[in-house]
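Peer 1: okay, predicted coordinates and the sequence, questions at the end:
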Amino acid sequence: MSRLFTPITLRGTTLPNRVWVSPMCQYSCDPVAAPGVPNDWHLVHLGGLAVGGAGLVLTEAAAVLPEGRISPYDAGLWNDEQARAWARVVDFVHGQGAAAGVQLAHAGRKASTHRPWDERSGTVPAAEGGWETVGPSALPHGDLAVPRELDAEGIAAVVRAFAEAARRADAAGFDVVELHAAHGYLLHQFLSPLSNQRTDAHGGSFENRVRLLLEVLDAVRAVWPADKPVLVRISTSDWVEGGWDVEQSIALARELAAHGADLVDASSGGNDPRQEIPVGPGYQVPNAGRVRREAGVPVAAVGLILEPAQAEQVLVSGEADAVLLARPLLADPRWPQRAAVALHAAREVPWPAQYARATRDPVPLARPFPRPGVDGAS
């Protein structure tokens, strides 16, 4: 049996397979009429990925506070209107046999930016709907605005906001929450000595720099049902000398497990424009494998995992317990179903009755998988 299409149980929640949808920001909320509220785009986008056979469908980063959005167009979970809108998406995902997860996030000093396709850089000015950003220290990221350093009250407010968002996620019916502590956003900013130059209890030593993430995890775990898992996405390396690295990630993973995290989602980068990332197929998998082996915790791998055989080997070799896909799923939402055919596990990923006729036509299932830089995948 294919390892990729074997169920996995975390706490009391069983996920039907190990092909998971990586969080992908869509920048598609209405920033004026319905700030942070997911809409039909999110329903169709995430619902289509559930129809395609993914075992866990994770939402894009949902901001826990308005000022925690990456852009004015980002989704959120800081109020009940947003929770009700997410519940509609969750219900549809569940109806396709997939589990639904939400990534809770705060962008920190990388907030209030333009959408990627707007072809504008820098911080969105207040006159255009932007806001003051915050961070662990008054250090900007690249050409973005200098953030306001969070004081003790501000830090406590962030912790409370994550917990309240988790409460709403449970009310909306989500099976999984993931804390976003990667890619240079607020929780990662506190972890890395490149962005955290505080001299109080939240800065300096490793123990102090990981404190905020553990406080957030404790607060979320206290309100999140005991039978539902909490995932934590981390960047295993800043790819900058003197920054956050895989050795610190291993130590952090042990702490996360001790505080109730159930799986580490191992990504990398995003915190410093000087990063030099050795991008290539599966380039983040070795760090994921080290975290899994040396910390002894379940791990998911992500990053240029494109082919079914490649994904299968990541799991069979013991480098990870699950894989997360992003751009390959954008290029082909049916990737899980076609991968199951390629790995002789087609019965493990049933097609919806409405689409079953496609399984009787060999042409769609025989189509090559997306190639990076050729078929829209990367």
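Peer 2: That came through fine. Residues are numbered from 1 along each chain as shown.
Peer 1: use CA for all of it now, contacts and neighbours both
Peer 2: OK.
Peer 1: what is the burial count for residue 231?
Peer 2: Counted with other C-alpha atoms under 10 Å, the neighbours of residue 231 add up to 26.
Peer 1: repeat that for residue 211.
Peer 2: 18.
Peer 1: how close does it get to residue 346?
Peer 2: 45 Å (C-alpha to C-alpha, to the nearest Å).
Peer 1: structure B:
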Amino acid sequence: MSALFTPLSIRGTTFRNRLWVAPLCQYSVDKQDGVPIDWHLVHLGGFALGGAGLVMTEATAVNPVGRISPQDTGIWNDEQQESWARIVRFIRSQGAVAGIQLAHAGRKGSTWLHWDPREGTVPVEDGGWEPVAPSAIAFGDYATPRSLETSELAGIVEDFAAAARRSLDAGFELLEIHAAHGYLLHEFLSPLSNVRDDQYGGSLENRARLLLEIVRAVRAEAGDEVPILVRFSATDWAEDGWDAEQTGVVAGWAAEAGADLFDISTGGLVSGTRIPLSPGYQVPFAEHVKDASSAPVSAVGLITTAQQAEEIVASGRADAVMMGREMMRDPHFAWRAAHELGVQLDYYPPQYWRAKFR
């Protein structure tokens, strides 16, 4: 029996396997209105057809200034919700769980597309906006963000809660709160980007306050049956920054507040940081958070083969694996992984039976 292809149940949701699609930003909303398009249907639908257990959306903004780029998706209005509902229906029709990553880009918002030769912050006259952050500290050469007033933070909590409600109404079965990769909630967590002197800055309890308020608010909308994940960057890879020990502590608090599983990545807060890349290099961080929080975790980062993914889950170091680039290279990766591990799947689409591995 393969550990990777053993179903996993969290609250009222059962995943057919532990091979999950990581959030993958597509920067494809050409109208800049946050509404997902046919590209997102085909992109995400292909993973569901290909056998993944969970298909997660890209970072989906809870309000307009929460987008990474003007071409990002959102979930703050009816038109966006209705377009997501169409995509969710197809994902679920193929037997995968449909999950959405709720996000706010913070100081890394209003940026040019990754393939645009221009770099940094998009000016307001070109469709950009003034980024916001816990403190007026820029990310690298990006524009200096505006420090959020204490009175504004309740509104951000409300935006996450409203986005959660819209997501559930669109049919999503899982909600992930994005607190990683140098975006707003990670900015609040790290002492390198949060130098506030109010109740949201200073001590670890204060820096974690906004995230925990959001977890509680999202749980209140989700009820008892819907899984809630939190994505953490477990380290800033920088001296005196956010680290694995703090991540483990805050994950424990987030579990008490209503989170069910922690999706563990690293980095993204400090520009120009050198990260020691190697296959599965972030798995030890996932294992640490699992031990520290006594909660299930997923691992991500240079996981590219069936055997590697199987070992990570079978060893108990993580309860699921998130795959990104390898899934983009092969949206039917689950079929190939099952063949290599000697697993007979019963969820091949009948239209593709003639292509089954023999």
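Peer 2: Cool, the structure landed. Everything quoted here is computed from the prediction, not taken from an experiment.
Peer 1: need the contact list for residue 298 of structure 2.
Peer 2: Residues near residue 298 of structure 2 by C-alpha atoms under 8 Å, 6 or more residues apart in numbering: 261, 262, 263, 264, 286, 318, 319, 320, 321, 322.
Peer 1: return the subset of these lying in strands.
Peer 2: Of the positions in the contacts of residue 298 of structure 2, 261, 262, 263, 264, 320, 321, 322 sit in strands, assigned by DSSP state E.
Peer 1: hang on, the fourth one packs against residue 235?
Peer 2: In other words, residue 264 of structure 2. No: taking contacts as C-alpha atoms under 8 Å, residue 264 of structure 2 lies outside contact range of residue 235: 9.8 Å.
Peer 1: would you turn the ones in strands among the contacts of residue 298 of structure 2 into JSON lines with neighbour count and distance to residue 242 of structure 2?
Peer 2: Below are these laid out as JSON lines (neighbours: other C-alpha atoms under 10 Å; distance: C-alpha to C-alpha, whole Å):
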{"residue": "261", "neighbour count": "25", "distance to residue 242 of structure 2": "20"}
{"residue": "262", "neighbour count": "29", "distance to residue 242 of structure 2": "16"}
{"residue": "263", "neighbour count": "27", "distance to residue 242 of structure 2": "16"}
{"residue": "264", "neighbour count": "31", "distance to residue 242 of structure 2": "13"}
{"residue": "320", "neighbour count": "29", "distance to residue 242 of structure 2": "24"}
{"residue": "321", "neighbour count": "27", "distance to residue 242 of structure 2": "23"}
{"residue": "322", "neighbour count": "25", "distance to residue 242 of structure 2": "22"}
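Peer 1: how about the strands in the stretch 51-200 of structure 2?
Peer 2: With DSSP state E, counting those that start in this stretch, the ranges of strands along the stretch 51-200 of structure 2 come out as 54-61, 97-103, 132-133, 146-147, 174-179.
Peer 1: where does the fourth one end up in structure 1?
Peer 2: Under TM-score structural alignment, the alignment places strand 146-147 of structure 2 onto residues 148-149 of structure 1.
Peer 1: so what touches that stretch?
Peer 2: Residues contacting stretch 148-149 of structure 1 (C-alpha under 8 Å, 6+ apart): 132, 133, 134, 135, 136, 137, 138.
Peer 1: give me the mean deviation of it from structure 2.
Peer 2: Compared with structure 2 after fitting, stretch 148-149 of structure 1 has a mean deviation of 0.5 Å; criterion: mean C-alpha distance after the TM-score superposition for structure 1.
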